[in-house]
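based on what follows, work out the 3D shape:
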Amino acid sequence: MSNSTSPFTKISEPGHQPPQQTVAVIGAGISGVCTAAHLLRQCLSVTVFERSNIAGGVWHFDDRVPLDPSYPSSTPSLGDYEVSQRGQFSYATPPSERSDETPDEQPTRVEASNNVSDLELQFSPPGPCYAGLRNNVPTYLMASSLSHWPEGTESVISQRDVENYVQSLAEVHGVNTHTLFNTRVDEVKKTPDGLKWELRSVTLEKGEFGVRFIERLSLFDQVVVASGHYNMPRIPDVDGLREWKARFPSRIIHSKQYRNPERYRDHNLMVLGAGVSALDICRELDGIANTVYQSVRGGQYDLPASLLPPSSNRVPEIASFALDNDQRGHRSLEDGQPVPGRIILKDGQVLDNIHHVVIATGYITSYPFLPHLHSDTASITEPGEFLVVTSDGNMAHNLHKDIFYIPDPTLAFVGVPYHVATFSLFDFQAQVVARVFAGRAKLPSQKSMREEYEKRVLEKGLSRGFHSLHLEGKEVEYVRELVDWVNEEHAEEDGKSNDKMKGHSQEWITGYYELKAKMRGLFGDRGVKATAEQAVKGAASSLVKVD
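Got it, this is the predicted structure:
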């Protein structure tokens, strides 16, 4: 239905879509792969845009290290790459000899040089996957409906095994053949008539000519954002941190840049953060690093110190970083030499002899290809009815059930919720999107979606926790609501009822509550508030050998 107050004025009535709708899917991680596969099952025309050269998302290990982010973080709209300007790559230098390229597809040419690797890193920054990464949700809870895990798969497995699973889904279900790899989406906006989405993409090509970039404009009926959580690092604004980074850049990294523990052998480290990444890194460093300090702020989702290995010491929040007075001039450090400075904690403790700092403080919500849905000045309490991301970058606003953009539900997001069994939950979201976009399920009116959203805002408040399903039973409840709604509103063809969407199996639900029970035993009263992602390593350790 139309909304006279919305800039998106020509939305088709939900459930009455023309045949063979064209859908763009941004991202080929688990969210994008599941979404594309279910859209293809609904016989829609699908194009997936993946900026790297392979499916797998955060589970693809790339030993290259991403370039440094800003210290402190940039504004959310900037993302983790520099968005090109429209027309920047419109003409080749010299012109391309290809005869099949339209003016909108003419590439720019960059001569082969030592800068090629930097160009690739800037174009498609590697993800946060490190060599020793393992799943922190047991496999029996994080399977897609598209395929079971191979027989005999353990509860906790290697990054490579998880990546193989995602890539197998992409191959078997035809997603790869519908994917433009090495292609980054730089801008998505509605056409002037409000009927289509115009998507501007840039493809990186390598060859004897070096590297060139080809810009293309494409039109789609619907767009699915499946770009994930783990792109733009969140760097805290701690006094003195920027100066440490500027003086000794190789000694301070974000966890997205962490690859293996060996470079830290016999060194002392400070790890900032109390989530899964911080805990994993502390565990990897055990027996390799000398002493590891973990600085925490005492937040709601902090993992208990009891999960830390013997070589790690939990300390309070950091007040400031200070360099010694004689460090005003630039000088490099030998490998075994600590940073000549001190870390002052908020309780007054002073730590020195620190060789490295790893910042594991999470990521910023960012969709740089949707600049009109960003505001880098509006506060989290001021999103209005149209913004998706405000200046804090803590959440995605104005989404119906964390999926459909309320002002124009031809734009959908898959993979927004967290503290969930990721693969499983995102697959359910993908099924819902596919059924709605295919006209097999009807969305509520915009008025109804807005009322439901505002009610949820009143109940949960506007914060990062808005998307969390950590409380026991909330994930099951969320999926049940999706399934009940889709099945209640499912369309009929030729007088026959469509196959209804299936929810969690009884086996899955049993496993979910058994895990929650183990978490209660591990965390005590906090177990009720703990998340599967936060606690599964501790709980699963009684089932399988993790290390």
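
hey, let's count contacts and neighbours off CA atoms from now on
Noted.

all helices of the stretch 301-450 of the chain, in order?
All helices of the stretch 301-450 of the chain, identified by DSSP state H, counting those that start in this stretch, fall at 422-437, 446-460.

what helices or strands is the helix or strand that comes right after the last one leaning on?
Later in the chain than helix 446-460, the nearest helix or strand by DSSP states H and E is helix 474-488. The contact analysis (3 or more CA pairs under 8 Å, 6 or more residues apart in numbering; DSSP states H and E) places helix 474-488 against helix 422-437.

the helix it packs on versus helix 474-488: what angle between them?
Helix 422-437 and helix 474-488 are oriented at 20 degrees to each other (axes from the mean of the first three to the mean of the last three CA atoms, to 10 degrees).

which other helices and strands contact helix 422-437?
Packed next to helix 422-437, using 3+ CA pairs under 8 Å, 6+ apart, are helix 30-41, helix 474-488.

how about a cut-off of 7 Å?
If you count contacts as 3 or more CA pairs under 7 Å, 6 or more residues apart in numbering; DSSP states H and E, helix 422-437 packs onto helix 30-41.

list the buried residues in the helix it packs on.
Within helix 30-41, the residues scored as buried using 16 or more other CA atoms under 10 Å are Ile30, Ser31, Gly32, Val33, Cys34, Thr35, Ala36, Ala37, His38, Leu39, Leu40.

please generate a structure for the following sequence too, so the two can be compared:
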Amino acid sequence: MEFTQEPIPEIRSERSIGMHGPETPFRHWKVMRDYIAGILHRNHYQDLISYNTTVEHVEKTGDEWKVVLRKEGKKQDYWWSETFDAVVVASGHYWVPYIPAVEGLEQFEKTRPGSVVHSKHFRGRDSFHGKRVVVVGASVSAADIAVDLVDTAKSPIHCVTIGHTTNVFFGDTAFDHPKIQQHPSIAKVVNRTVHFIDGTSVADVDHIIFGTGYSWTLPFLPSLPVRNNRVPGLYQHIVWQKDPTLLFVGAVGAGLTFKIFEWQAVYAARILAGRATVPSQEEMQRWEDERIQTHGDGPKFSVVFPDFEDYFEAVRELAGEGEPGVGRKLPKFRREWFRNFIEGTELRKGLWRRWNAKAKADLEKDGVKARL
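Predicted coordinates:
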């Protein structure tokens, strides 16, 4: 989902073409990296950015925001503070791995350093050649990892999926592979044996890989509470109700990256430029209360799918047209964006189905040969 005025390059890898055909919508991560870098570097925008700088603390003092910054040096770190009229938090919420508490897991890792891995740190199948692996998680990261390991790690790949909610887009198609065995939650880990809540177990486990998502945290903003893996008090996932000089971009899930960031950024920029207004405190609180009623007070609060059009149009209306010739104009939501999104997920599921069918056919063929 590209930005409206910056198309993603039509550069397709041979691997992606081989999997999804010549019109594959997927791009290699390097293409996406260069795409984002190209946007930042045009018109010398990079000169306005301080790289390799950590935001350590943010607090409101009077009418200004005091920001404490740190830059790492070879011999010492450099700390300083600056003041700003406003702060936009665009740090995302997919950077602190969540690993559930499991009895015996810490000891398992201590005795075998590197044996516990989160999907954030997964770098391919090579490290798991011939290893017995348990993958925890029922969403897309766990699915991708499990499928990636079926012909490398010891068979079967043991996946903890039973009783867990699958990804709303992809379902459990990937786990229907003949070299994947599904299990319920882990009860405990004893030495190298993983025990499940149904009384079954897997012995001689080499690695446990967690594809269990992320914890939303704002360590640099201690005055802002994080509750139930979301930030309370954000109107339209953008404006902090208590102080509209604190805004968020990207505080959503399943929202058509990167396009949704563009809509949010335009509204935030227009607020700060005085070209868009913020509703009353009562109206903003009413929006949050109503969303809690329909989506709950947890992670699903921030999920935009499947209401893309409603959300995009609401933000576009709030942002307004802007002054003539100033800023970018947000177009009306086009339903083909939603169709393209769905078609992309179906391509992925179709690939998994083909791989599953081929693997089952190969196993049946091998079984016939063995009987002969």
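
TM-score of the superposition?
Remark: TM-score between the superposed chains equals 0.84 [TM-score structural alignment, normalised by the length of the second structure]; 339 aligned residues with a CA RMSD of 2.4 Å.

ok, back up a step: can I get the helices of the stretch 301-450 of the first structure in JSON lines including distance to Glu477 of the first structure?
Output for those, formatted as JSON lines (distance: least, CA to CA, whole Å):
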{"stretch": "helix 422-437", "distance to Glu477 of the first structure": "11"}
{"stretch": "helix 446-460", "distance to Glu477 of the first structure": "14"}
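
please identify which of these is closest to Leu308 of the first structure.
Across the helices of the stretch 301-450 of the first structure, Leu308 of the first structure has its closest neighbour in helix 422-437 (24.3 Å, CA to CA).

which residues in the second structure does that closest one align to?
Mapping helix 422-437 of the first structure onto the second structure (TM-score structural alignment) gives residues 257-272.

for that stretch, what is the distance to the chain centroid?
18 Å (CA atoms, centre = their mean, to the nearest Å).

now for the helix of greatest length in the second structure, which elements pack on it?
The longest helix of the second structure (DSSP state H) is helix 335-371. Packing partners of helix 335-371 of the second structure (3+ CA pairs under 7 Å, 6+ apart): none among the helices and strands.

let's have the helices of the stretch 301-450 of the first structure in a markdown table, adding distance to Glu163 of the first structure and mean neighbour count.
Formatted as a markdown table, the helices of the stretch 301-450 of the first structure follow (distance: least, CA to CA, whole Å; neighbours: other CA atoms under 10 Å):
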| stretch | distance to Glu163 of the first structure | mean neighbour count |
| --- | --- | --- |
| helix 422-437 | 12 | 25 |
| helix 446-460 | 34 | 14 |
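
got the contact list for stretch 420-433 of the first structure?
The contact list for stretch 420-433 of the first structure (CA atoms under 7 Å, 6 or more residues apart in numbering) reads 30-31, 34-35, 38, 137, 141-145, 414-415, 469-470, 475, 486, 532-533.

at 6 Å what do you get?
Defining contact as CA atoms under 6 Å, 6 or more residues apart in numbering, one finds that stretch 420-433 of the first structure is touched by Ser31, Cys34, Thr35, His38, Met142, Ala143, Ser144, Gly415.

could you look up the SS state of the fifth one?
The one in question is Met142 of the first structure. Following DSSP: H, G, I helix; E, B strand; the rest coil, Met142 of the first structure is assigned to coil.

and Phe26 of the second structure, how many neighbours does it have?
Residues within reach of Phe26 of the second structure, counting by other CA atoms under 10 Å, total 17.

what's the match for it in the first structure?
Checking TM-score structural alignment: Phe26 of the second structure goes with Val156.

repeat for Thr53 of the second structure
Using TM-score structural alignment, Thr53 of the second structure sits opposite Thr183 in the first structure.

does its match touch Thr203 like I think?
Yes - judged on CA atoms under 6 Å, Thr183 of the first structure makes contact with Thr203 at a distance of 4.2 Å.

ok, the two, which is more surrounded?
Thr183 (26 against 22).

quick check: the more buried one vs Ala274 of the first structure, distance?
35 Å (CA to CA, to the nearest Å).

likewise Leu373 of the first structure?
31 Å.

who has more neighbours out of those two?
Taking other CA under 10 Å, Leu373 of the first structure and Ala274 do not tie; Ala274 has more neighbours (24 against 18).

tell me the SS of the aligned residue in the second structure for that one?
Using TM-score structural alignment, the partner of Ala274 of the first structure in the second structure is Ala138. Assigned state for Ala138 of the second structure: coil (three-state reduction, three-state DSSP).

for Ala138 of the second structure, what are its contacts?
Per CA under 6 Å, 6+ apart, neighbours of Ala138 of the second structure: Thr161, Thr166.

give me the number of residues near the counterpart of Arg251 of the first structure in the second structure?
Residue pairing (TM-score structural alignment): Arg251 of the first structure is matched to Ser115 of the second structure. Here the count is done by other CA under 10 Å, and Ser115 of the second structure has 16 residues near it.

just the one 3 residues further on next, same as before
Burial of His118 of the second structure, expressed as a neighbour count using other CA under 10 Å, amounts to 20.

please name the spatially closest residue to it (chain neighbours excluded).
Nearest residue to His118 of the second structure in three dimensions, chain neighbours excluded: Phe210, at 4.7 Å (CA to CA, 6 or more residues apart in numbering).

what do we get in the first structure for the one you found?
By TM-score structural alignment, Phe210 of the second structure lines up with Ile359.

from Lys256 of the first structure, how far off is its match?
On the measure of CA to CA, Ile359 of the first structure and Lys256 of the first structure end up 9 Å apart.

kindly report the same for His178 of the first structure.
29 Å.

who has more neighbours, the two?
Lys256 (26 against 17).

tell me the secondary structure at the more buried one.
Lys256 of the first structure - assigned by three-state DSSP - is helix.
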